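*Asks:* My questions concern the predicted model and sequence given below.
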Amino acid sequence: MDWRRREVLRLLIGGAAGALAAACARRLPSPEAPAVPHTPVRLPGPEQWPVEAAVPITPTSEFYEVKYSTIPRVDVEAWALEIVGEVERPLRLTYADLLAMPAVIEMRTLECISNPVGGDLIGNALWKGVRMADLLERAGARPTAREVVLYAADGYHTSIPLSLAQDPHSLLAYMMNGEVLPPEHGFPLRALWPGRYGMKQPKWITRIELIRGEHTGYWEGQGWSKEAIIKPNSRIDQPRPGMIPAGPVEIHGIAFSGPVGIARVEVSVDDGRTWQEASLTRGPTPYVWTVWRYWWEHPPAGEAVIRARVVQNDGYVQPRGRGRLLGGTFPDGTDEQHAVRVVIAAP
């Protein structure tokens, strides 16, 4: 589903037409690149970062891309981040200023709100940047502030609660997988908020404003969720649909959920009539995807439907499909079970 953020699908709902599009795509080659910086600005070079868990890192070249309009060209020497509004000390920080601040490195999984069931609009990377809470403390966020509004160089805008911006896992990142943040992924600066879909995590950030009221972002104005809290997702990567050989079968995939976290992943090989628990390899935090595996020792010959589901720590279980709009993703993402139909060859 290679949509673009700027493409608008107009669907008829109860006699009223609404603009209901949210779009993500695999990273595509682009002729645009960030402007070459001039001295004395120093861009960070490649770094060797420790991998904190035995879960896969998505290569930057394969990481899905969100595209609201065009990739902006940013002159990093002229660029600055402004923090204004309900703050005691408005800030204007250059790229060099941000690089001089205490840095953190975190593994983080990102998922598009319009990622379909079993889709690949999800990726996991190592990110380096600064804590948003440190910037808010430096600016002196006032208790009167309710939301944090983010504005980007491509014209995109959205908002998050102040409490989320103050979360210790909320980052403004300038490096990805040991390299300078690529232009497709937000050079020079992008947001990473824990437990939220990608539409709430803008790239190419130029301005942050703390406000007393509520802000309606671009995609929120099209009917998509204002909270955009990640829903549980369990994808089956193997086996693929179709014929598989006789004998034991390893079933595996990835699972992801919101801040509640994953208690377990269950697998069914009889279209949901019975369920078995899979083994898990977890990431370092709940904000990183989990690898799950199940060994199907004695698959009978013939057709079978394999399903996977997440059971969250609060007891919530992924449901079967409900046939909602845009593959079930509108307006707040999908949590429907992924199912794969296979035919096991006779021995």
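*Replies:* Okay, I see it.
*Asks:* CA atoms for contacts and neighbours, from now on please.
*Replies:* Noted.
*Asks:* The nearest residue in space to residue 244 that is not next to it in sequence: neighbour count?
*Replies:* Computed as Cα to Cα, 6 or more residues apart in numbering, the closest residue to residue 244 that is not its neighbour in sequence is residue 344, at 5.1 Å. For residue 344, the count of nearby residues is 18 (other Cα atoms under 10 Å).
*Asks:* Alongside the first one, take a look at this:
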Amino acid sequence: MGHRKFQVRIALFNRREALKLGTASFAGATLLPGCDLLSLPPLALPDSIPETSSNEDFYVQSAFGTPDLDPDSHELVLRNLGEEVGRIDRATVNSLEARPIEHTLQCIGSHPGLLFIDNAIWSGLPFREVLNNLGITPATSAIEMKFQCADGYSTSIPSSDLDGDPGDPEARALWLVWQMNGEPLPEAHGAPFRFLTPGRYGTKNPKWPVELDWIDEPYLGYWEQSGWSNEATYRTCGFVLSPPHMAEIEEGTVQFLGAAFSGGAAITDVEVTTDGGDHWEAATVTYSPGPHIWTLWSHSWTPPGPGQYRLQVRVAADDGTMSHPNPFGTDRLGGYDGGMEIIIEVL
């Protein structure tokens, strides 16, 4: 994302990461969680947010870190009710003609202090097509797909996610992808291949899969056993990506930049308030391709004078849902559903 392209790095931490983490940047300094106050040059603010995030800037989150594996020899074992029915490796997917799909991923733990949402052009195929190519038919009695991954992570999704909802043209099917923004999938993002599960948070988009079993009983994975949502469906939310919370800004016109997302529902409205919600103004939508892809927005505002101001965003989707007025959201373990608020200091 363009709002994170900054070169200053101190103690393995740079401006791009500071904005990603939503840390407080003020008076030429940044306060990091668990760190001392670090003196940094004034923060340069971007003019826009790129429509797609680069592989280097795309957020990375996993339960146990990136595993040490050889992508060329890595295999995914496919099972029906425990019985092996096939295997997939890099040679398998490289023999197939990949198609591009634009798709946004958001971490279920994202919130105003952790801006883990990004968009990319992935390449692969609907997983059903991969299975058809291998002559594999999932067990008809299966109710879930259980994933085991090379890092020790596990999760499950309904078997119906394989094909999506035939009655809903916006309901995408499960995809297996092996390229990201025109390059082989990076190791941190799941090389040699990973799954994209439309409509569900990153917890349901397994990386480095080693086993997929169609099972006939419910299964709770790693995060789900800790109380995180098992359904993990995306919730309507709005983020302010620039300027960062508690930024000090010179007097004049302020350019706010942000993103809105609602998974399989399309964002229809983005509004901002600078007076605590007494008045709302429509933001300018700069990118909004439709469901499963983030909406980017901007808003120019001239403060009446020096002082401290609050800006909050609210968004609505075409399924009738809206971001919650609580800027911190309503359910930490269910996914962020708030309209983010920031405070800025105008000098």
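*Replies:* Ah, there it is. What you see is a predicted model, and the numbers here were worked out from it, not measured in a lab.
*Asks:* re the thing from before, surely the residue nearest to residue 244 of the first structure meets residue 305?
*Replies:* No: with contact defined as Cα atoms under 8 Å, residue 344 of the first structure does not count as touching residue 305 (10.7 Å).
*Asks:* any chance you could map the helices in the second structure?
*Replies:* For the second structure, applying DSSP state H gives helices covering 15-21, 90-94, 127-134, 222-225.
*Asks:* so stretch 24-43 of the second structure aligns onto which residues of the first structure?
*Replies:* Aligned using TM-score structural alignment, stretch 24-43 of the second structure spans no residues in the first structure.
*Asks:* sorry, back to before: now do the same contact list for the residue nearest to residue 244 of the first structure.
*Replies:* Shown in contact with residue 344 of the first structure (Cα atoms under 8 Å, 6 or more residues apart in numbering): 243, 244, 245, 246, 299, 300, 301, 302, 303, 304.
*Asks:* give me every residue that touches the residue nearest to the first one when sequence neighbours are not counted.
*Replies:* This means residue 243 of the first structure. Closest residue to residue 243 of the first structure apart from its sequence neighbours, by Cα to Cα, 6+ apart: residue 343 at 4.7 Å. Residue 343 of the first structure is in contact with 242, 243, 244, 301, 302, 303, 304, counting by Cα under 8 Å, 6+ apart.
*Asks:* Equivalent analysis for residue 112 of the second structure, please.
*Replies:* If you count contacts by Cα under 8 Å, 6+ apart, then residue 112 of the second structure has 22, 239, 327, 328, 340, 341 around it.
*Asks:* which of those residues still touch in the first structure?
*Replies:* Among the contacts of residue 112 of the second structure, the contacts conserved in the first structure (both residues aligned by TM-score structural alignment, their matches' Cα atoms under 8 Å) are 239, 340.
*Asks:* mind checking how far the residue opposite residue 210 of the second structure in the first structure once aligned is from residue 169 of the first structure?
*Replies:* Superposed on the first structure with TM-score structural alignment, residue 210 of the second structure falls opposite residue 206. Separation of residue 206 of the first structure from residue 169 of the first structure (Cα to Cα, to the nearest Å): 21 Å.
*Asks:* just residue 98 of the first structure next, same as before
*Replies:* Distance of residue 98 of the first structure to residue 169 of the first structure, given as Cα to Cα: 17 Å.
*Asks:* Kindly report the same for residue 142 of the first structure.
*Replies:* 21 Å.
*Asks:* likewise residue 229 of the first structure?
*Replies:* From residue 229 of the first structure to residue 169 of the first structure the distance is 15 Å (Cα to Cα).
*Asks:* next one: residue 228 of the first structure
*Replies:* For residue 228 of the first structure relative to residue 169 of the first structure (Cα to Cα), the value is 17 Å.
*Asks:* Can you give me the neighbour number for the counterpart of residue 281 of the first structure in the second structure?
*Replies:* Alignment note: residue 281 of the first structure maps to residue 286 in the second structure; criterion TM-score structural alignment. For residue 286 of the second structure, the count of nearby residues is 15 (other Cα under 10 Å).
*Asks:* What of residue 331 of the second structure?
*Replies:* 12.
*Asks:* What sits closest to residue 67 of the second structure if chain neighbours are left out?
*Replies:* The nearest residue in space to residue 67 of the second structure (Cα to Cα, 6+ apart) is residue 151, at 5.2 Å.
*Asks:* check contacts around the one you found.
*Replies:* 63, 64, 65, 66, 67, 208.
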